Structures are given as structure tokens and as C-alpha cells.
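In: generate coordinates for the sequence data below:
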Amino acid sequence: MRSGPAPLKKPDTDESLLDDPAVYVDLRRLMGLETEGRLINFRPPFGHSSQLTGHHKSRLRGRGLDFEELKHYQPGDDLRHLDWRATRRTGKPFVRSFTEERDRPTLVVCDQRMDMFFGSSLNFKSLTAAELAALVAWSAFHSGDRVGGLVFNDQWVETVPAHRSRQRLQQFFATVVRHNRALHAQQPGRIDHTTLDQVLIRCLNMAHHDHTICLISDFSGIGESTLRRMRQLSQHNNVIAFQVYDPVALNLPQRSRVTLVDGNLQVPLHLGKKSIHKPVADFLKGRLARVADLMRKSRIPLCMISAGEATAGQYRRALAGRAGGQR
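Out: Prediction:
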């Protein structure tokens, strides 16, 4: 697996498909999600007393990053905070009060593998993941966090270090767009398949503690080794999982003909046959259930995001549910 950054080739496909807003995303679209993202409250599900508190104003008074006010000296106040200029001017002791601020960078992990390049109704999963990554990034940015991310396809992972600037957000979005628009149905067979374990190892190297990490994927290829790394990652960080799925996984059509593609291998299936429909439906539902089970074991909040619905509304409901204690 290459670790990038590396140039991505333009898809060898119909030009009209590249303009399909249900299949591919562009930079203007992701930048334009700022309005919706900033209106969605992005806060870690921990109180101020937790060791996993993020970049949000603490109720603790002390020596911090932000000066808050001058106040009259009270017995017990730290004499090191005396403001000598104000004290000399008024003849009464004044001390400086600060609001402590704790820094929690946010890393947004966006899956753009070929498994994500599928859609049966509104959008492709890869496009929904790209939109969700932008919404999470904008929400975290407007909550005062430094934002960066990881974007991965079937061959490599690209990283964008966390920083509090619009330029860094644009760099992250541009990376998502390049990976997204490189996906195409004629993509050659995989040589070095990027696994979630490899991506989580990269996260562990970047986020040693006190990060918020948002994993956006369909979690194809998740296993027990992934579970161990998620537990390790969540030990000192706040991890949230967003599973992007297609509605067909929950309601497989009774009469349809589909073609399953894996690299260069294509297998046509007639879903009208009971002997085929039931095993395929059980497999798709079972994969969703397996991800949910592993997340429960990891004690990581899981938010389900359908590619068959508008992304922003689902994201808003998912965070509202977490804030309300539903997860």
C-alpha cells in the first residue's frame, strides 16, 4: 500500500457521468456545505469533567489561552495574576482572569474505495461519504476545532494534518474530490487493497490522544483485528463511526437482475430466483449487523447514513440523537 500523496488518473468514462451530481462531487459543492455544516452543533459526547474534553470553553478558571476580565483581588486568588498597571492606577489590587481552553483536533476519515462506488436510488455511497466528510469538517471548524483528515482508496491513504484554517479545509476537500472523481466502473483489478486496519494504524500514528476522529465508511472488510485497533484508538480519543449504506441492503428488490463486480470478475445474478435472492439479502443485512455488533463491542457510537436520502438532514438527526443520549 502506498502512503501518498500520489496523482490520481482521471476516470476513463463517459464525460456526462462526470457531471452527474448523484455520482461525483466537486470542490465548489463541498465548500458550499459550510452554511449547513455551521448550523449543526458538533460537540464530543463528554462533559467538561472528562479527560476527553475538547476545544470548548471550560468552566475552570485559571491560566489559559483566553483573557476574560479584570477583577478585584479576593483572598485565595493567585498573586502571579496581579495586574500591576491597574493596581497602581486605582490603588486597589486587581487580578487577571482567564478562561481555560483545551485543544481537540478533529480528524475526518473518508472512505473512497471501489466498494463505495455504488448507488441504487438517490446517490452513490462514495458521494454521500464525501458530502458527510465536508459537513463534519465544517461543523468542527465552526466549533473552534483544528480540522484535518485522511482519505483512502484501494491503493493508498492521503493525509491532511489538522489545522484551523480555511485553506487547510480546502486542501482536505480537494483531496476528497480527487479520490472521488478517480472512481469509475472500469477500474482495474486491485493489487494492494487498502484495509481499514491500515487506515486505523495511520490514525494511531497521527492521533495519540485528545482527538475527535470521525470514521466515514461502509466498513467493508471490518474484522476482529479492526476491533482491536478501534479500541486502542478510542482509549485516548473520541471516536465516532458513520456507516454509509445503500437502501438496497435493507430492502433487496424481489425481481431484478444485477451484476456483482470484483476487480475484473463480473457475475450476473437473477434476484427473482428464491435460491439467489435470500442468500444475497441475508448477506447484505448480515454485513450491516456485523458492523453494528463490532462497534458495540468497541463502545464506539455508530450513526447510520443512507445514500438514499439527503446527507445533511441525516447528519443533523444523528448528532441530535447523540446529544439526546440516544447513543
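
In: C-alpha only now, for contacts and for neighbours.
Out: Fine.

In: which stretches of the stretch 151-300 of the chain form strands?
Out: For the stretch 151-300 of the chain, the strands defined by DSSP state E, counting those that start in this stretch occupy 157-163, 212-217, 238-245, 257-262, 265-270.

In: kindly report the same for the stretch 1-150 of the chain.
Out: In the stretch 1-150 of the chain, the strands defined using DSSP E, counting those that start in this stretch lie at 57-72, 94-101, 106-111, 147-152.

In: which residues sit against the last one?
Out: Contacts of strand 147-152 with the rest of the structure, by CA atoms under 8 Å, 6 or more residues apart in numbering, involve 105-113, 137, 140-141, 157-164, 168-169, 172, 175-176, 179, 194, 199.

In: which of the residues you listed count as buried?
Out: Using 16 or more other CA atoms under 10 Å as the burial test, these include 105-113, 137, 140-141, 157-160, 162-164, 168-169, 172, 175-176, 179, 194, 199 as buried.

In: and the gap between F98 and C214?
Out: Distance, F98 to C214, by CA to CA, to the nearest Å: 31 Å.

In: quick one on the thing from earlier: I305: which of the strands of the stretch 151-300 of the chain is closest?
Out: I305 lies closest to strand 238-245 among the strands of the stretch 151-300 of the chain, at 4.8 Å (CA to CA).

In: the nearest residue to V108 once chain neighbours are set aside: how many residues sit nearby?
Out: Distances taken as CA to CA, 6 or more residues apart in numbering place G149 nearest to V108, at 4.4 Å, with adjacent residues excluded. Burial of G149 is recorded as 28 neighbouring residues (other CA atoms under 10 Å).

In: what sits against L284?
Out: Counted by CA under 8 Å, 6+ apart, L284 has contacts 249-250.

In: now do 7 Å
Out: If you count contacts by CA atoms under 7 Å, 6 or more residues apart in numbering, L284 has them with A249.

In: gap between the two ends of stretch 108-124?
Out: 19 Å.

In: mind checking how far that stretch is from the chain centre?
Out: Put simply, stretch 108-124 sits 14 Å off its chain's centre (CA atoms, centre = their mean, to the nearest Å).

In: also this sequence, please, to line up against the first:
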Amino acid sequence: MGWQSRQPRQSVISSRRQRGSNLPPASDVFGSLMSGDLPGPDRRRRLGDSDLAAADETPPRPVFIVVDQRQCMFYGSRRSLKSVAAAEAAALCIWRALDDGAPIGGVIFNDAAIEAVDPSPGSSAAMTFIKAIAAQNAELRARPAQPRAPSQLEKALQCETLERASGSLVIVISDFQGHGAHARAALQKLAEVNEVVAVCAYDPYLLDLPKTGEIIFSGGEVQIDLEFGRGRIRQRLFDYADAQAQGLLTIEREIGVPVLSLSAAEDTSVQMRRLLDENVRRIRQ
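Out: Next up, the predicted model:
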């Protein structure tokens, strides 16, 4: 995953990230050559490096961020809700793109609406995007006004703003509930002309279910008591979690889109740093 256009590792501009107006001053570029420093040539022979620094004038590629704020994201057993973790991850990606001067755009969607933001550089565009995420996040309620719409994920991935994306970085942050063949096809289409990364927000509760006792689950309107001592109930929950995991593995194996797992129970910024570092190492291997 790269925030800017890639350069071959052997390229002389692979380590430079400046653009035209940000080129280093001549004194930094030529250094000892302009000052007549005699040890300069000797140092080049010893270390094999150069006194010249090339600059990459390729503009940063646009960054598109897709943020899921559906009712299924309004769940969390500790620290935060999945919807909050997704919003935090999106904000971190936005500020990271802003730091590189990249145009920022994307899609925010819930069960009732899909809001597209055309890519634009600058802090004003970043704040507009973040406010749109915060607005949809604030609309989430324990008693939802709108019925759940699993198909919103594939509709968001097929929106016109993303269809125009090419040569961009696309980050999809969701729990991917309701994803099916159409959603995977939309991801594959995006991945053909862009670099796509999927960030799966999840709550770790299903990974460590209690072996005994009774827990009350509620969706805001109705509630149900589950006895975890009964093997049948535990098995159904495990089957549900396994089906979700297999669907995400399909995205990674068949489409080639890396899937990063984001836990709502841990600090988002720490996880994002760790996940991106691991993904970079995996790509290099």
C-alpha cells in the first residue's frame, strides 16, 4: 500500500517525495560540488552514493475512502463501536493523504443514503469529508428509523465517483456484512485500475465467547436471551463468524485485494500503524 505513485526500487527517484515547488535548494542538492570540497569525490568512491539528489515531480495520486456507517456497524462490546472505529480509521487516512498533498475523495454510506465526495486537495476538502462522516455517525441510533439495507455496500462500491477513479488508492472501511458476488465484482473492477485495500472493522466478542452463562442481546427494539452453555447456540454463532471470515478470505484470495482487520476493542491509531507496516512487508516479500 502506497500513498503516492510507486517508483522502481532501482530508480534514482525512488527515495524522493518532493514535487516541483518543493525541490531542495541548490546548496542541498550540489553540496560539496559547489563548495569545492575535495573529500567529496573520495566519499563517493568509498560509499558508492552520489552528491546529486533527483526529485520526483509526479503529482500524488488521488485517495478515495469508502466509509460504512450502516446500522450493522452500530455495535461494540468494549472500547468503541465498529462505526466509531471505522470513522477514526477514515480520519487517519484522510490526514495522511492531506500530509502528502493528495486529492481526497470517497463515499460515506448508511442504510438510507450514499454520499459521494469528489476528490479535492487541501485541508478544506479534508474537513468537509470528515464532517460528512461525523454527520452519518451521529445519525446512528439503537432504534433505527430506517430498515437495514445489506445491498448498500455494493451500491456504494458502484457509485459514479468511484467508477471514475483510475490510478488511485482506494480504501474501503466496513464490516462487509451483506457482501456477495456483486460487491466482490465491484471490488475487482476497482482493483483492475486502482490499488485497493479493504479494512474490515470487527468486534472480537464472537472470537472469545463465554462457555457458560446467559447474555441478553438487544437491537434497540427487541431482545433475546442466549444461553452459552448450550452447544447448539454456540455452534451457530461460530458458524456465523466462520462464514464471515470465509467471505473475507475470498476477497483476498480471488480478487487479490489485501484485507486488514481493525478491532473496535483496541486503539485505532496503533492498529493502523501496525497493519500498514505489516502489509508493506508482505507486499515486499
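
In: rewinding a little: what's the counterpart of the residue nearest to V108 of structure 1 in structure 2?
Out: Counting by TM-score structural alignment, G149 of structure 1 lines up with G106 in structure 2.

In: distance of that match relative to A91 of structure 2?
Out: 12 Å.

In: and S123 of structure 2, by the same measure?
Out: Counting by CA to CA - S123 of structure 2 and A91 of structure 2 are separated by 12 Å.

In: ok, now T128 of structure 2?
Out: To A91 of structure 2, T128 of structure 2 is 11 Å away according to CA to CA.

In: distance check, R164 of structure 1 against Q254 of structure 1.
Out: Using CA to CA, one gets 49 Å for the distance from R164 of structure 1 to Q254 of structure 1.

In: for D282 of structure 1, that is, sorry about that
Out: 13 Å.

In: list the contacts of the residue mapped onto R257 of structure 1 from structure 2.
Out: The alignment partner of R257 of structure 1 in structure 2, by TM-score structural alignment, is I215. By CA under 7 Å, 6+ apart, the contact set of I215 of structure 2 is 225-227.

In: apply 6 Å and report the result again.
Out: By CA atoms under 6 Å, 6 or more residues apart in numbering, I215 of structure 2 lies in contact with 225-226.

In: please report the distance of it from R236 of structure 2.
Out: I215 of structure 2 sits 15 Å away from R236 of structure 2, going by CA to CA.

In: then G40 of structure 2?
Out: 70 Å.

In: over to R45 of structure 2?
Out: Here R45 of structure 2 is placed at a distance of 68 Å from R236 of structure 2 (CA to CA).

In: what's the longest helix in structure 1?
Out: helix 274-298 (DSSP state H).

In: list the buried residues in it.
Out: Going by 16+ other CA under 10 Å, helix 274-298 of structure 1 has these buried residues: 277, 280-281, 284, 287-288, 291-292, 294-295, 298.

In: same question for stretch 318-326 of structure 1.
Out: Under the neighbour-count criterion of 16+ other CA under 10 Å, stretch 318-326 of structure 1 has 318-320, 322-323 buried.

In: which one among the residues you listed gets closest to H48 of structure 1?
Out: Comparing these against H48 of structure 1 with CA to CA places A323 closest, at 14.3 Å.

In: which residues touch L269 of structure 1?
Out: Neighbours of L269 of structure 1 in contact, by CA under 6 Å, 6+ apart: 257-259.

In: map A116 of structure 2 across to structure 1 for me.
Out: Aligned partner of A116 of structure 2 by TM-score structural alignment: T159.

In: can you count the residues close to the residue lying closest to its match once chain neighbours are set aside?
Out: Using CA to CA, 6+ apart and skipping the chain neighbours, the partner closest in space to T159 of structure 1 is L150 (4.5 Å). Residues lying near L150 of structure 1 (other CA under 10 Å) number 21.

In: cool, L265 of structure 1 as well?
Out: 9.

In: among the contacts of L269 of structure 1, which recur in structure 2?
Out: Using both residues aligned by TM-score structural alignment, their matches' CA atoms under 6 Å, structure 2 keeps these contacts from these: R257.

In: G221 of structure 1: which of the contacts of L269 of structure 1 is nearest?
Out: Closest to G221 of structure 1, out of all of the contacts of L269 of structure 1 and judged by CA to CA, is T259, at 20.3 Å.

In: and the closest one, what does it touch?
Out: Neighbouring residues of T259 of structure 1 by CA under 6 Å, 6+ apart: 267-269.

In: aligned against structure 1, show me the partner of K82 of structure 2.
Out: Match for K82 of structure 2 (TM-score structural alignment): K125.

In: list just the one of the strands of the stretch 151-300 of structure 1 that sits closest to S50 of structure 1.
Out: Distance to S50 of structure 1, taken as CA to CA, is lowest for strand 238-245 among those, at 11.1 Å.

In: give me the mean deviation of the closest one from structure 2.
Out: Compared with structure 2 after the fit, strand 238-245 of structure 1 shows a mean deviation of 0.4 Å (mean CA distance after the TM-score superposition for structure 1).

In: which stretch of structure 2 is that strand matched to in the alignment?
Out: The aligned range for strand 238-245 of structure 1 in structure 2 is 195-202, by TM-score structural alignment.

In: without its sequence neighbours, what residue ends up closest to the residue mapped onto M295 of structure 1 from structure 2?
Out: Structural alignment (TM-score structural alignment) places M295 of structure 1 against E252 in structure 2. Of all residues not flanking E252 of structure 2 in the chain, P258 sits nearest, at 5.4 Å (CA to CA, 6+ apart).

In: neighbours of the one you found, how many?
Out: 20.
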